[in-house]
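# Below is the structure, and that's it, no one-letter string:
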């Protein structure tokens, strides 16, 4: 399915830094911003607008120098007068206001009612515009558990008072792709504003839900590098960049820079990248299975959705107890070694019973000895 001009909002420096024990240094943040620009993200959410975060005015200033207008710079903000006032002193390109829309959050967490939400949102938007903020997005916290009628009514209030985007948050990650599709379609029918989604990964579906949202008509999605975030994290930036660029052919994004950025964020956050991590894992192009090796040798498209070099990777074949005669014979033929049937059979037996796994160079040396 074709997705029309998706917009990617990276929230690594806001949502990602909410990961327990993660705190990026100023130098880390500057490098991450540079990496995000190289990849081609459309918007970088730099942090939470609060008078407590005294570093933000300077970070926004430095980010503008780094990005040189190549992407939008935004701040996340509660619907609190003091936070909005502080945000205005930071001069972001966009302010992302956030307000809860589910009854448990409204009544139990805030001790308020729906009428208070409507009035507070209206006042917050009016304050933001009066402060000269150039664009304001309205994020609806816990939208996936909100009453649909109230969700729509709140979105219409946002539109009426000049909001430039609606952002739907699946705050506890309970959506499925089908449910997310319905949520986005409902919002697209209710208002004429661009719609974004913010998906959490509590059931491992954040990326799938985000792509489903785009297919349903959403205009943008949030993501974080390596999926950093609260609890199980968020939609992974590397996965959506990879899917949009390598499957859907979005040429604005550059997946070849993903490994460098992901490694930078992993080191800054004190995290390891699993060797089978999608798109950037060190072993995702390593193959030992004989059946797959045969297919890869004949045509890599048989068992790879994209060429390894598209993400800075290298294909590596390994030969061990999972490898059969056909795969080994093909490798030897490619290197100009011709063994008869009995020699191949003996070589396979030695490899499979030896308890070791050989790389391509080791296989050729081993075969030469057997000859």
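Everything's here; your move. Quantities reported herein were computed from a predicted structural model and do not represent experimental measurements.
# drop to CA atoms for contacts and neighbour counts, all remaining ones
Fine.
# Following element in sequence after the host helix or strand of residue 125, please.
Per DSSP states H and E: residue 125 is located in helix 114-130. Next along the chain after helix 114-130, taking DSSP H and E as the criterion, comes strand 136-141.
# what about the residue lying closest to residue 21 once chain neighbours are set aside, how many residues close to it?
Spatial nearest neighbour of residue 21, chain neighbours left out: residue 269 (7.9 Å); criterion: Cα to Cα, 6 or more residues apart in numbering. When neighbours are counted by other Cα atoms under 10 Å, residue 269 registers 20.
# Please report how far residue 269 lies from residue 287.
For residue 269, the distance to residue 287 equals 30 Å [Cα to Cα, to the nearest Å].
# Then residue 136?
Distance, residue 136 to residue 287, using Cα to Cα: 48 Å.
# which of those two has more neighbours?
Neighbour comparison, residue 136 and residue 287: the larger count goes to residue 136, with 22 against 19 (by other Cα under 10 Å).
# dump the residue contacts of the residue lying closest to that one once chain neighbours are set aside.
Counting by Cα to Cα, 6+ apart, residue 136 lies nearest to residue 95, which is 4.8 Å off, once chain neighbours are set aside. By Cα atoms under 8 Å, 6 or more residues apart in numbering, the residues touching residue 95 are 74-77, 87, 133, 135-137.
# A further structure is provided below for comparison with the first:
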């Protein structure tokens, strides 16, 4: 296996399998589950802008909202459905006729309808048996299909539902002509192993409906659980931009896309350069600040300070980057500080068109380290000030 490369935009990972995942459907729920983040409330124009940007990225399905929530929400979902986007537009509905009727009035292409199936929810939320819940669910699926909608049925709290019950519920949903069935890890308690077990067992018992996974991030496992779901036989996966959502959030769209693309060599046929702009937009509109070290789009992800790292990155960026930032429309940044070496300083000077001799270079390096250790940030302005003082 050849470990060496010279012209790739991503670093080879020879121990990772190349996944033969075709026709993966990402159904992004930023506008629904993402907006259920406490304190988040998008305006109509904000939702439309996010939907347009998701469509520009090339996301196949967009869950536009929960129309039953309010008249305003229904108006927004309808506006998105009539925006002329390439994406299939979905709306969330409870297993209630009135919810589905509102979704139909919103002109959506399909619905995701849900009801809880775990013993915990059956006892404390519904005080009903599984068979009673199943009857409600099937009527809702049949009603939506009778009205020509794409229907995804989601078993809420699926990962805490006994597998025999989960199979029973989803087989009945399939018999009612549901197009897709969802495994919802509602409280983020699944592990990759349990997700694999559930997906494989469910897949063995279904013949027409395909599987989707909807993962929450309570234990920081949403991304890997989503990937294991796909590896195990699921075809659809739920995401939110920046991983926003209830409690600890959902599977982050940008992380899933780049993990599949870079690590598993899956061609999702997406316009990757749109990602940073989309993530910035959702950060601004949601008011939820993206950490500086956020994977993929954090401002420090392609920044380098350590002298050893910078020296190598100057020669070949992939020595310390898993993929080139230009692939998603970003740029790397060389940060000057206490860990900077001569090559980093020399490189920064070259970028600024400044030439110095070795003696002056050593003095600049020393001054940069000294000032940074005293608490001063060495931005371009401060760096020029240091250089000018030494060159006097």
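That came through, no problem. Since the model is a prediction, treat every value here as computed from it, not as a measurement.
# Report the contact partners of the aligned partner of residue 217 of structure 1 in structure 2.
Taking TM-score structural alignment, the alignment pairs residue 217 of structure 1 with residue 233 from structure 2. Contacts of residue 233 of structure 2 were listed using Cα under 8 Å, 6+ apart, and they are 199-200, 203, 211.
# got it, and residue 306 of structure 2?
For residue 306 of structure 2, the contacting residues are 339-341, by Cα under 8 Å, 6+ apart.
# wait, is the residue nearest to residue 136 of structure 1 part of a strand?
Yes - checked against DSSP: H, G, I helix; E, B strand; the rest coil, residue 95 of structure 1 lies within a strand.
# so which strand or helix has the equivalent of residue 55 of structure 1 over in structure 2?
Under the alignment (TM-score structural alignment), residue 55 of structure 1 pairs with residue 72 in structure 2. When elements are assigned from DSSP H and E, residue 72 of structure 2 belongs to helix 71-81.
# What of residue 173 of structure 2?
Residue 173 of structure 2 belongs to helix 163-175 when elements are defined using DSSP H and E.
# helices or strands up against the following helix or strand past that helix?
Moving toward the C-terminus from helix 163-175 of structure 2, the next helix or strand (DSSP H and E) is strand 180-185. Using 3 or more Cα pairs under 8 Å, 6 or more residues apart in numbering; DSSP states H and E, the elements in contact with strand 180-185 of structure 2 are strand 150-156, helix 163-175, strand 210-215.
# now those as TSV including distance to residue 187 of structure 2?
Below are these laid out as TSV (distance: least, Cα to Cα, whole Å):
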stretch	distance to residue 187 of structure 2
strand 150-156	10
helix 163-175	17
strand 210-215	8
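# Tell me the gap between stretch 140-159 of structure 1 and the middle of its chain.
On the basis of Cα atoms, centre = their mean, to the nearest Å, stretch 140-159 of structure 1 sits 25 Å off its chain's mean C-alpha point.
# now it: which residue numbers in structure 2?
Per TM-score structural alignment, the counterpart of stretch 140-159 of structure 1 in structure 2 is residues 155-174.
# next one: stretch 267-283 of structure 1
Taken onto structure 2 by TM-score structural alignment, stretch 267-283 of structure 1 occupies residues 284-300 there.
# mind checking how far that stretch is from the chain centre?
Its chain's C-alpha centre and that of stretch 284-300 of structure 2 lie 12 Å apart, by Cα atoms, centre = their mean.
# again, but for stretch 114-125 of structure 2
27 Å.
# Quick one: the residues in structure 1 that that stretch pairs up with.
Under TM-score structural alignment, the alignment places stretch 114-125 of structure 2 onto residues 98-109 of structure 1.
# residues of the matching stretch that come out buried?
98-103, 105-106 (16 or more other Cα atoms under 10 Å).
# Kindly report the same for stretch 272-280 of structure 1.
Across stretch 272-280 of structure 1, burial judged by 16+ other Cα under 10 Å covers 273, 278-280.
# ok so, going back, show me the contacts for the residue nearest to residue 21 of structure 1.
So residue 269 of structure 1 contacts 21-24 (Cα under 8 Å, 6+ apart).
# Tell me the one of the residues you listed nearest residue 304 of structure 1?
Of all those, residue 304 of structure 1 sits closest to residue 22, with 33.9 Å by Cα to Cα.
# I'd guessed the closest one sits against residue 270; true?
Yes - the pair residue 22 of structure 1 / residue 270 is scored as a contact, 7.5 Å apart, by Cα atoms under 8 Å.
# ok, those two, which is more surrounded?
In this view residue 22 of structure 1 and residue 270 are compared by other Cα under 10 Å, and residue 22 has more residues nearby, 15 against 11.
# Need the counterpart of that one in structure 2.
Using TM-score structural alignment, the partner of residue 22 of structure 1 in structure 2 is residue 40.
# correct me, but its match touches residue 282?
No - taking Cα under 8 Å as the definition, residue 40 of structure 2 is not a contact partner of residue 282, at 10.5 Å.
# you'd agree residue 14 of structure 1 is in a strand?
No - looking at residue 14 of structure 1 with three-state DSSP, it is coil, so not inside a strand.
# contacting residues around it?
Contacts of residue 14 of structure 1 (Cα under 8 Å, 6+ apart): 45-48, 76.
# Quick one: classify residue 305 of structure 1 as helix, strand or coil.
coil.
# residues near it, how many?
A count of neighbours around residue 305 of structure 1, defined by other Cα under 10 Å, yields 10.
# before we move on, back to that, how about the buried residues of stretch 272-280 of structure 1 in a markdown table, adding secondary structure?
Putting these into a markdown table (three-state DSSP) gives the following:
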| residue | secondary structure |
| --- | --- |
| 273 | coil |
| 278 | coil |
| 279 | coil |
| 280 | coil |
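# Quick one: map residue 336 of structure 2 onto structure 1.
Checking TM-score structural alignment: residue 336 of structure 2 goes with residue 319.
# pretty sure that match is in contact with residue 288, am I right?
Yes - look at residue 319 of structure 1 against residue 288 with Cα under 8 Å: they come within range, at 5.6 Å.
# Settle it for me: which of those two has more neighbours?
A side-by-side neighbour count of residue 319 of structure 1 and residue 288, using other Cα under 10 Å, places residue 319 first with 24 against 20.
# Please report the distance of that one from residue 304 of structure 1.
18 Å.
# Same question for residue 146 of structure 1.
In terms of Cα to Cα, residue 146 of structure 1 sits 41 Å off from residue 304 of structure 1.
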